[in-house]
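**Q** After the sequence you'll find the predicted model.
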Amino acid sequence: MGAVHAKAPPSGTLRDSQPTGIKTTSTFAPKKDDNVIKLDIDKIPVRVQRIVVDGLTRTKDDIVIREIRPLLNAKTFDELVHLSYNAKVKMERLGVFKNVVIAIDVSKDNREYGYEVLFEVQEFRRIDGGIHTSISNNDGSLDFQLKMPNILGRGERFSLDYTVGTKRTHGYSAYFKKPLNNNPDIFFGSTAYQFHGEYPWSGYKQTDRGIAFDLTFPTILGSHNIQWEGVWRDLRALTRDTSFSVREQAGHSLKSSLKHTFTIDTRDDPILPTVGMLWRTSQVQFIFRKHFSVLDIETFFNFFYYNFPSYLGQIFQMSLAGGLMRTLDPVASVSISDRFFLGGPLTLRGFNLKGCGPHSHDNALGAESYWLAAAHLYSPLPFRPGKGRFGELFKTHFFVNAGNLGNLDFSGCSKSFLCRVCVKMRWSYGCGIVLCMGRIARLELNYVVPMRVQKGDKANPGLQFGIGIQFL
């Protein structure tokens, strides 16, 4: 793009304003203050004479033209650099290119203020795949994936997955995703799947076969997702000791649901954030066997902020969650696979996994409403071993959490029920160590002291280990 003579690029000059991924050359003048030439690229006029995109094979021209067209309206060199960078980021986020490199040079026809822009693009392979491990909430899995990115030339993506979990779970799925209106934040998705899982805390196993269609789009307030799902479910007793309360729900059922999820996420890290908040609310309307309808509303709220000077590194966190479901038919009941459960290292610490609430012969039955609250204090390790290195991944953890669950009788007094679930709440406190595994998962080893336990609960005092993505 020619030679730029400067002693050092101060703030606002070419080097500071240039985003990564753009090729430039610079020649520095001798270190004499009298010969220093400072360039303000905000005032360098440009006329874009030519734009070249090299490396296109199956990507459609209209997708690329739409992203690079704004470059023709650039008036200054600074504007040209930033418009080029924005086009690069947009095309990479759309999933049409694996890598985009930009080169800006003076026009070959020597016109005044004339420039040419070259986009060197690298498309994804037509068929790709791999084997990797993933971590969910207190579970790990081995995933086999075959994917076809940019399959139709406009950022579409198709993938086939087969998953085997550590807790006798397995399943496979086919997923298709298409961005809409050249916007990577607005997309349509569809999936077909089969999943088999075992749920020993409730004494049953279930196979789901279903299809789903969803639409995701952002707004000023947050992100919305609207999904329709149809599932054929086969619920069976896990062992001969499964209680009758669970066995009577065994068999085949059909579920059709319409779900809306609203999310606001301003966290700086999804695993162990230091600042920001997460608000997620979902409403689900689902129908079984065309006999009755269930309205399910669940809200999850996380708020993170610094409560101490930043040089001390403490993080204070508050979390709230709650859910409520009801049948529109008063004589109908909710399936055990749709109810809420509490307990375990990811939700209400100090209790066994799904160990809170009503049980029948050691099988957790769940409930139709719940609430959870927690306060956490994270701090660096004492004396800061490994400061600036591996030691930064560890945090000490102090917490207090409380919650309750139950079935709300809408025909009776709701006020008395709310008083009961608050007065008879379960709660515990403790401390431990947290290991943050990048953006993959986090591990907790805590010593927990349950302070209030209800009849039928399965408390777990002492050391408790948890691994997952989302902790309350």
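**A** Yep, that arrived.
**Q** alpha carbons only for contacts and neighbour counts from here, please
**A** Will do.
**Q** Can you classify residue 66 by secondary structure?
**A** Classification of residue 66 by DSSP: H, G, I helix; E, B strand; the rest coil places it in helix.
**Q** Count the residues that sit near it.
**A** Residue 66: 11 surrounding residues under other C-alpha atoms under 10 Å.
**Q** can you check residue 142 too?
**A** Residues lying near residue 142 (other C-alpha under 10 Å) number 16.
**Q** That one belongs to a strand?
**A** Yes: the assignment for residue 142 by three-state DSSP puts it in a strand.
**Q** Who's the closest spatial neighbour of it, skipping the chain neighbours?
**A** Residue nearest to residue 142 in three dimensions, not counting chain neighbours: residue 133, with 4.6 Å by C-alpha to C-alpha, 6 or more residues apart in numbering.
**Q** Secondary structure of that neighbour: a helix, I assume?
**A** No: checked against three-state DSSP, residue 133 lies outside a helix; its state is strand.
**Q** Now do the contacts for it.
**A** Contacts for residue 133 (C-alpha atoms under 8 Å, 6 or more residues apart in numbering) come out as 140-143.
**Q** hmm, which of these are the buried ones?
**A** Neighbour counting over these (16 or more other C-alpha atoms under 10 Å) leaves 140-143 as the buried ones.
**Q** distance of the residue positioned nearest the centre of the chain from residue 436?
**A** The centroid of the chain falls nearest to residue 270 when counting by C-alpha atoms, centre = their mean (7.1 Å). Distance of residue 270 to residue 436, given as C-alpha to C-alpha, to the nearest Å: 11 Å.
**Q** longest helix anywhere in this structure?
**A** Taking DSSP state H as the criterion, the chain has its longest helix at helix 77-94.
**Q** Which helix or strand lies directly C-terminal to the host helix or strand of residue 397?
**A** Assigned by DSSP states H and E, residue 397 belongs to strand 394-406. Beyond strand 394-406 in the direction of the C-terminus, DSSP H and E gives the next helix or strand as helix 414-423.
**Q** Would you mark the buried spots in that next one?
**A** Those would be 417, 421, for helix 414-423 by 16+ other C-alpha under 10 Å.
**Q** One more to weigh against that first structure:
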Amino acid sequence: MTNTEEEEATPPNPKNYTQHSTNDDVEPRDDEDIEEDQENDEDDVVQEPNRGIPQSAASKLREQRFKVETLSRRLSSELVPIRVHDVVINGNTKTKDWVIEAELKGIENATSMQELMQASQIAIAKLQGLEIFDSCMVRLEAGPRELPNTANVIVDVVETDNKVSGEFGIYTKPSTSSWTAEGALKYKNLLGYGDLCDASLAYGANQATEVSVGVYAPRVKGFLTPIVTRISMLSQDWQESSSYKERLLGAYLGLISTKHHDLAYTLGWRTLTDPSKMSSRSIRRQLGHGLVSSLKYTFKIDRRNSTIRPTKGYVFLSTTHVGGLTLDPRSLRFLRQEFDVRFSVPFGFYNTALNLGISAGAVFPWGNGFKTKPSPLPERFYLGGDFSPVCTLGGPTTLWGFKTRGLGPTEPRRQNRDGSNDDNVDSSGWDFIGGDFAVTAFADLSFDLPIMWLREHGIHGHVFAGSGNAAKLTKNEYKHFSPRKFLESFRMSVGCGVVIPTRLFRLEGNYFYILRKGEHDRGKTGFRFSFSAPS
């Protein structure tokens, strides 16, 4: 910034100045002219210092301070025109130049000093967001003398020496009485594209295990958006609620990822098994292998002031998932649509806010004879779980007070020959088979607690109410669907509790009271803890 101001008040060429001040052929001037010139020289002492006389440290400091103050006054009172002549990048030994240049687009288009300063701050934030540099600095230097009002932008980066990092954590899920251990090993900038390569393992007791490797490249030449690829093997155990196990081996490719739009393709091989040999008829008919070839598009507008504790704004999320994009007859053909809407209304006292939300979704098979075919079992809607709908999006899933996959359409399990159920599965004798259409809604009133220490740490109270339901529509079940019966059979729960927000998740200690539940639903009144990550 200082160098740029020097350019705007660039002194004459020192040689010319010396020649002018030592020219013996100059006509003599009277005393008045000399006094006038001396006064002008005093006014412009900073702009035209005598380069022949060494300056003291104090004089240089005064000169620099005057220049900074002058530039500051100009920046606050008027637009200072400037044009970027060149961008020079230093310090990148492995990172490709175009990766850094892609984050500097705003700098190259700046037309004033104010725009250039703002664009430089944004560029630094973007470069630091790549997480491959220990430090990033943008300097401005005067451009060529023959090009006035120009500047050269110097970008100095220091690539990180510690390219390998790891993460490990153990997470509990009180709503399912289970826990998950997750670990990841990451390597930064392996290819020089600002990429992040990682291998991760997640092991969940009695429920899910996932092994995956992936590459995330935020900048790839010729592509406008980041590229994400991932190969994974996922195994999930749903025997307790639905009498089957799921295993999926597949690949994921992120095609578009912007602020509001995401498009991804998944190709995988899914296997459903029933180790207990007791599953209900609907589940037995879908056991075996299936090819997953699907495209998923997500549109999101988020205007909330916080994802952990929103007190103002709204969010809208739409997800469209199309499966069966191959000619293979074993490909699972389905169309799934979800909507999420959240509103936060501030009250203006004690940081009180009312959060309202509704989620809805539907899934249907497509292809020849789709009216008589069932929707794929894993793509249906399963309600339940104590995850907070205030910060969690992703379709109709959460309903306070009910266990995960703890309500919705059910079918009786097959009995053993001796008339007893297997000890490894739930003794209720019913499978939750999911719904083709589901709706959930909630209201949550949050407020600060009357203790200073709790308010300073964001710990607050809330009271809430939630409801939801799911129904079958496929295999001609839509002929028996009644909107009135669907609304009358809505499950409902209310409660209150304390919320402890953190940077990564939302911890809640809540007391639930079930107002309405179905005959085979798994929900009960009581106190429970829950963890919810924002989405």
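**A** Received, thanks. Note that the structure is predicted; figures quoted are calculated from it, not measured.
**Q** any idea what the residue nearest to the centre of the first structure aligns with in the second structure?
**A** Mapped onto the second structure by TM-score structural alignment, residue 270 of the first structure lines up with residue 307.
**Q** close enough to count as contact, that match and residue 532?
**A** No: in terms of C-alpha atoms under 8 Å, residue 307 of the second structure does not count as a neighbour of residue 532; the distance is 10.9 Å.
**Q** Residue 399 of the second structure matches what in the first structure?
**A** So residue 399 of the second structure corresponds to residue 348, using TM-score structural alignment.
**Q** can you tell me which helix or strand the corresponding residue of the second structure for residue 316 of the first structure belongs to?
**A** The alignment partner of residue 316 of the first structure in the second structure, by TM-score structural alignment, is residue 354. Residue 354 of the second structure is part of strand 353-365, with elements assigned from DSSP H and E.
**Q** Can you name the element that comes right after that strand?
**A** Heading C-terminal from strand 353-365 of the second structure (DSSP H and E), you reach strand 410-412.
**Q** Show me what that following strand is packed up against.
**A** Counting contacts by 3 or more C-alpha pairs under 8 Å, 6 or more residues apart in numbering; DSSP states H and E, strand 410-412 of the second structure packs against strand 430-432.
**Q** The strand it packs on: average distance to aligned residues in the first structure?
**A** Strand 430-432 of the second structure, aligned to the first structure and superposed, deviates on average by 2.7 Å (mean C-alpha distance after the TM-score superposition for the first structure).
**Q** contacts for the following helix or strand past that strand?
**A** For strand 430-432 of the second structure, the succeeding helix or strand toward the C-terminus, using DSSP H and E, is strand 437-448. Strand 437-448 of the second structure is contacted from outside by 350-363, 381, 389-390, 396-399, 455, 458-473, using C-alpha under 8 Å, 6+ apart.
**Q** what stretch of the first structure lies opposite strand 437-448 of the second structure in the alignment?
**A** Strand 437-448 of the second structure corresponds to residues 369-380 in the first structure, going by TM-score structural alignment.
**Q** ok, back up a step: and of the contacts of residue 133 of the first structure, the nearest to residue 50 of the first structure?
**A** residue 143 (45.5 Å; C-alpha to C-alpha).
**Q** my guess is the closest one meets residue 129, correct?
**A** No: under the criterion of C-alpha under 8 Å, residue 143 of the first structure makes no contact with residue 129, lying 10.4 Å away.
**Q** Just give me the longest strand of the first structure.
**A** Longest strand in the first structure by number of residues (criterion: DSSP state E): strand 183-199.
**Q** Kindly calculate the angle that it makes with helix 77-94.
**A** Angle of strand 183-199 of the first structure versus helix 77-94, following axes from the mean of the first three to the mean of the last three C-alpha atoms, to 10 degrees, is 30 degrees.
**Q** burial of residue 71 of the second structure, as a residue count?
**A** Using other C-alpha under 10 Å, residue 71 of the second structure has 20 neighbouring residues.
**Q** Work out for me the element the closest residue in space to it that isn't next to it in sequence sits within.
**A** Excluding the flanking residues, the one nearest residue 71 of the second structure by C-alpha to C-alpha, 6+ apart is residue 5, at 6.6 Å. Assessed by DSSP H and E, residue 5 of the second structure sits inside helix 2-8.
**Q** Tell me the first helix or strand C-terminal of that helix.
**A** Heading C-terminal from helix 2-8 of the second structure, the first helix or strand you meet, by DSSP H and E, is helix 14-21.
**Q** before we move on, the earlier item: now tabulate the contacts of residue 133 of the first structure in JSON lines and tack on distance to residue 23 of the first structure.
**A** Shown next, in JSON lines, are the contacts of residue 133 of the first structure (distance: C-alpha to C-alpha, whole Å):
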{"residue": "140", "distance to residue 23 of the first structure": "43"}
{"residue": "141", "distance to residue 23 of the first structure": "42"}
{"residue": "142", "distance to residue 23 of the first structure": "40"}
{"residue": "143", "distance to residue 23 of the first structure": "38"}
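**Q** Just the closest of the residues you listed to residue 86 of the first structure, please.
**A** Taking C-alpha to C-alpha as the measure, residue 86 of the first structure sits nearest to residue 143 out of the contacts of residue 133 of the first structure, at 33.7 Å.
**Q** Next one: the equivalent of the closest one over in the second structure from residue 175 of the second structure, what distance?
**A** In the second structure, the residue matched to residue 143 of the first structure (TM-score structural alignment) is residue 182. Between residue 182 of the second structure and residue 175 of the second structure the computed distance is 19 Å (C-alpha to C-alpha).
**Q** Can you give me the buried ones in stretch 438-447 of the second structure?
**A** For stretch 438-447 of the second structure, burial by neighbour count (16+ other C-alpha under 10 Å) applies to 438-447.
**Q** ok so, going back, by contact count, what packs against the following helix or strand past the longest helix of the first structure?
**A** Toward the C-terminus, helix 77-94 of the first structure is succeeded by strand 97-106 as the next helix or strand (DSSP H and E). Contact partners of strand 97-106 of the first structure among helices and strands, from 3+ C-alpha pairs under 8 Å, 6+ apart: strand 22-23, helix 77-94, strand 114-123.
**Q** Provide the contact partners of the second one at residue level.
**A** When you say that, I think you mean helix 77-94 of the first structure. So helix 77-94 of the first structure is contacted by 14, 17-22, 41-46, 64, 67-68, 70-71, 74, 97-102, 155, 179, 182-184 (C-alpha under 8 Å, 6+ apart).
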